[in-house]
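Peer 1: only geometry, no sequence info:
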């Protein structure tokens, strides 16, 4: 029995030490284990917590386990949904080539007579570029400005988002208002409108479609992020940057880096300097406001900020940054002309709408514009107004220069020449022509067989006008000059001879001649027709004078030479103007040219006289000097000048032979620089034959012896 008891004690001891023995091969290890086991109850006793603390900790642990248990499941569901959304979007993304051109409208590129670009209209797209082909200066400027962590994030930048929210809240805006923290990938997604194409049947207007694409609601931001993540999975970083550089609007009607580089600097996007690349990158935040064509100084200031960002982020050295800041980007000459000014406006209005103002294609229009002559006209106008017009005057002026066939070479529609879409006084303002109309009265007379030396009596003259009563025209000088030649009457711009000739040849015929020469406006019915009571535009009048220069044939002024689609060799349409039908005989036109030459040589147009070549022309001043004109030509070019106020306020001390003649003179001096002088195509009339003197009766000599009778005969006459 005792052996049995000892046996049981050993069995207990074996179980007690069995666990340590399994884990250790030495006796020392088995001794330590029971000592540790014996301390455990004491330690638990010493760490008993306050019941309240234990309750709180228990609740916290329970809540944590609950949140974690739900949270990781919700997070898993969100990630799965996000992955499915990204995968679906990934599957719908088109090929890279389809994402380059974002425009709903096409572009119009206008070329001058030499084939050089002088203006752009519509939504300009210069062609596809890539992140590898554009200038490194532009690429680095865009990344430094728009997304400095572009190459490190997966399409969404949490750091940028949190920073943007902090800035918005600190500035008193909503978290999503103002700074968006969008990456270049997200901005590209927005430019793509998240893959939703414009459909005119689904949207009230293109503007409404764009507004929807640009909204910044939370749900829109989530969709934008999904689209950005899908793009990052589908395309490489440089491919995404390429799409962005091709689709971004950069002001001035330019979509994409290539169009903007051509538009503002006259070069390709691969050739941009640091300052030029910085200027384009600076436009991305507010392209219309910051466009250099709208405000060059403001655009340069924004570019300087971009240059400093490039320096701070290590893209350029401090010395390169200093050079770029000292030499900011400047506009090309074409950009300075603000999309071609009045001339481009006129050409765009003269072409078919579906190929100009409303085109959905990229159109190339070759024009008659001569940029040297355009600058000559603009400079001439500026010189006269700066030196001979009182400061603060609101008077306006317009100039048209054309060839004898009606090809318009230059056009100034107002004093502010760097404009686009402004009121064009050369083509849109209908004003009374005054004495500038008189050449068509004399053209009618010459056509009917009268000559420059035919005469008319300048004397008081009145007509009874039905419905208006008695009308008595007067000369500008309020004097009368007796019998004068047609040449003298035109040279001195006498009114009474002009009216008498018009009445003698017939007003209907005068109206017909003027209309055939291209004056399409309604012409007056009364006798005041001869004095320019009718209204016309400057371009109509200049075209009519071109008909006199070319020998008596009508012309239709034109600026469009040919129109074709980008990439096509064959034009879709050609010129819509040029020389038309003959109006008067060539010798009559040559005689009229000689008469108008006398106007400039020694008549009312003396201030227009050129020092090195012959010129012919005519002045015009309307009632109360509301309009003043000078139109004329050399053997090479025709030019017309109008001056007046937009509200018909009378001019002070201005007649057609004054400031308009001087503007014409200054214009033609510059127009003819480098051109050899050529004689006018005029026909000088033979000198007038002396008027026959009446025969003097011969007195028969009768002898008489009475001296008193001889004296009386000598006093009172005598004979049979």
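Peer 2: Right, received. Where do you want to start? Bear in mind the structure is a predicted one, so any value in this text is a computation, not a measurement.
Peer 1: okay, CA-based contacts and neighbour counts for the rest of this
Peer 2: Will do.
Peer 1: Which positions in the one helix or strand residue 319 maps to come out as buried?
Peer 2: Counting by DSSP states H and E, the element that carries residue 319 is helix 318-326. Neighbour-count burial for helix 318-326 flags 321, 324, 325 (criterion: 16 or more other CA atoms under 10 Å).
Peer 1: Comparison target, given below:
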């Protein structure tokens, strides 16, 4: 090329380095180096006029950068492969769980056992045992307020996620660590779908060989931790693939436990409000949804105030998420939900427990069916007994007293109308002093001594000598009974002896008519078994519970026939028309004659009118009864009756220590009075089925006007024959000897 060609080179240089003050000198073209792409030429100065070369990293920095790049390549290479493996495993697990899921309707009732529903004498529900299931409900058919309350409280993004909520899990982990727990301990951030997975126990069925009971099984199903969370994810995905959102929510609404033995929102709504879940209003829906956090703690039957406070929080969430308008929110907040009348009363807990004990376990505690039991309970009478107990303890029992009491109200045929098994009235599962406490009966046994005498032909006017006596017992020390007042009345009628509960006179009558006969009569009435064949049996040293004692007095009221107390009238499996069986008790065999029973009723009426039971009397009504106080006042009793009801009352200390200043004619008679006053409220007075003076006949031998004496009974085919002509005093001297 010519020199002129160099001008072209200058033009290129000007164009390329226009910003330079001095153009570069012309140089011979050089052959490009193979490593020119590395940008630094041959590492010298700015050869060729190309400027400063890039700065080289030092050896340490280069090593660090290289190592970081290597680690990143390894992590990336392992990470995407591991993620692929996890995705495949989760996908396979999801498909497996998906294949095992049945039609969603088969998952609605999650109980492994059935329930027992108890109805009172009017057919109204008053108690449940086991986990009740109110019936299948659908998310589309329940109250929209209830559906919204559950979603707002438990999973506000329920309709927008695919089974899990990473945001919710991350938030829950942060809360757990902030509060000093492990990341997976405590709050779980579970969606409704995940909670449903837990309720389904990830498809694992209850196995009694693996879990000792159902509670252990459910605790295992609800357990937290990383392993559980990992298992929940594919199961939740499977639920989302298999079922619609409404179907998942339906499973949740039916299986969730909501306290007080209620499984599912239908059962809970019936139990707490007496209405279907389809009809709850916003405040009721909020209370039900609030139970999901801690069912037993927030149950309104445990603490209505606490439940209402939780419901207020739920209402606020519903309002924030636009499920409630301002007006709806304020109205619901200012008018919180309250319990139904039946739930408020919680009446009959002791009664329900007793009924459960009277039927086989396979139809009660271990039932796999839903059982409906019709009972004899009268909720008005039950409430009367509970109110009476509370009134006496609040107003007449000294503060700090630990004395317990029990009440039984019964009809003449043995049908139990009310039962209070302790001073804490609204409980269940507690020790029932009415049926479980075997205590000495004291003077409440005495009517059966006189029932024996009357059945053998004595009359209420027959005479007995109330004077010191010693009973000689072969092989044992002699026994000398004493009266409570330590004084003696001399010759008195049988009526007077019972009216004032005279010990010595009663022992004389018992020995005169035959101790074996007295025991036979008492056991025939059913309130005591294995009575000791001792002279002291006449004073109530044998033991009984209050239920049997009350039943024995019902035998006197009904005219002398035994009764077996009962509370069940029929037991039916839910959905069946025919009961499996009917009442197990009622009136049994005759024990004493009707005449003897009516005469004894007259004598017991005098106890209430003029004797030890005066505090039990109610003006305008005829009441008969008997007091009882055991040795050292360890037990105090009063059992009495009107024409329609028998009421038994017991009081004592659980540790069997003596009561302070209490006898059967004191606080027990007061409790009887308060109970019967409430039971009879509004009822017309009816006469007792009793004899009256002049109704009984005086034997012909006593034409001179002398009353028959104890020991002068005419023959009775089933009893030991007595010689009517023998003087009571002579016979008693033969029995006891002179003292």
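Peer 2: All right, it came through fine. The model shown is predicted, which means the values in this text are computed figures rather than measured ones.
Peer 1: Got a TM-score for the two of them?
Peer 2: TM-score for the superposed chains, counting by TM-score structural alignment, normalised by the length of structure 1: 0.87, backed by 657 aligned residues with a CA RMSD of 2.5 Å.
Peer 1: So which elements touch the helix holding residue 319 of structure 1?
Peer 2: Where contact means 3 or more CA pairs under 8 Å, 6 or more residues apart in numbering; DSSP states H and E, helix 318-326 of structure 1 is packed against helix 274-282, helix 296-312.
Peer 1: Which parts of the stretch 101-250 of structure 2 are strands?
Peer 2: 115-119, 125-130, 132-133 (DSSP state E, counting those that start in this stretch).
Peer 1: ok, then the element right after the helix holding residue 319 of structure 1?
Peer 2: From helix 318-326 of structure 1, the next helix or strand downstream (DSSP H and E) is helix 333-336.
Peer 1: what's the mean deviation for that following helix versus structure 2?
Peer 2: Comparison of helix 333-336 of structure 1 with structure 2 after fitting gives an average deviation of 3.0 Å (mean CA distance after the TM-score superposition for structure 1).
Peer 1: hmm, who's touching that helix?
Peer 2: Contact with helix 333-336 of structure 1 is made by 117, 118, 119, 263, 264, 265, 266, 293, 340, 418, as judged by CA atoms under 8 Å, 6 or more residues apart in numbering.
Peer 1: and the second one, what pairs with it in structure 2?
Peer 2: Structural alignment (TM-score structural alignment) places residue 118 of structure 1 against residue 126 in structure 2.
Peer 1: got the contact list for its match?
Peer 2: Contacts of residue 126 of structure 2 by CA under 8 Å, 6+ apart are 118, 119, 120, 342, 343, 346, 347, 348.
Peer 1: between those, which is nearest residue 222 of structure 2?
Peer 2: Within those, proximity to residue 222 of structure 2 (CA to CA) peaks at residue 343, which comes in at 28.7 Å.
Peer 1: mind checking how far the residue nearest in space to the middle of structure 1 is from residue 571 of structure 1?
Peer 2: Nearest residue to the geometric centre of structure 1 (CA atoms, centre = their mean): residue 339, 3.0 Å. According to CA to CA, to the nearest Å, residue 339 of structure 1 and residue 571 of structure 1 sit 23 Å apart.
Peer 1: Kindly report the same for residue 423 of structure 1.
Peer 2: Residue 423 of structure 1 is 30 Å from residue 571 of structure 1, by CA to CA.
Peer 1: All the helices of the stretch 1-150 of structure 1, residue numbers only.
Peer 2: 2-23, 27-46, 51-92, 136-146 (DSSP state H, counting those that start in this stretch).
Peer 1: which outside residues touch the first one?
Peer 2: It stands for helix 2-23 of structure 1. By CA under 8 Å, 6+ apart, helix 2-23 of structure 1 touches 27, 29, 30, 33, 34.
Peer 1: That's all I had, so thanks and see you.
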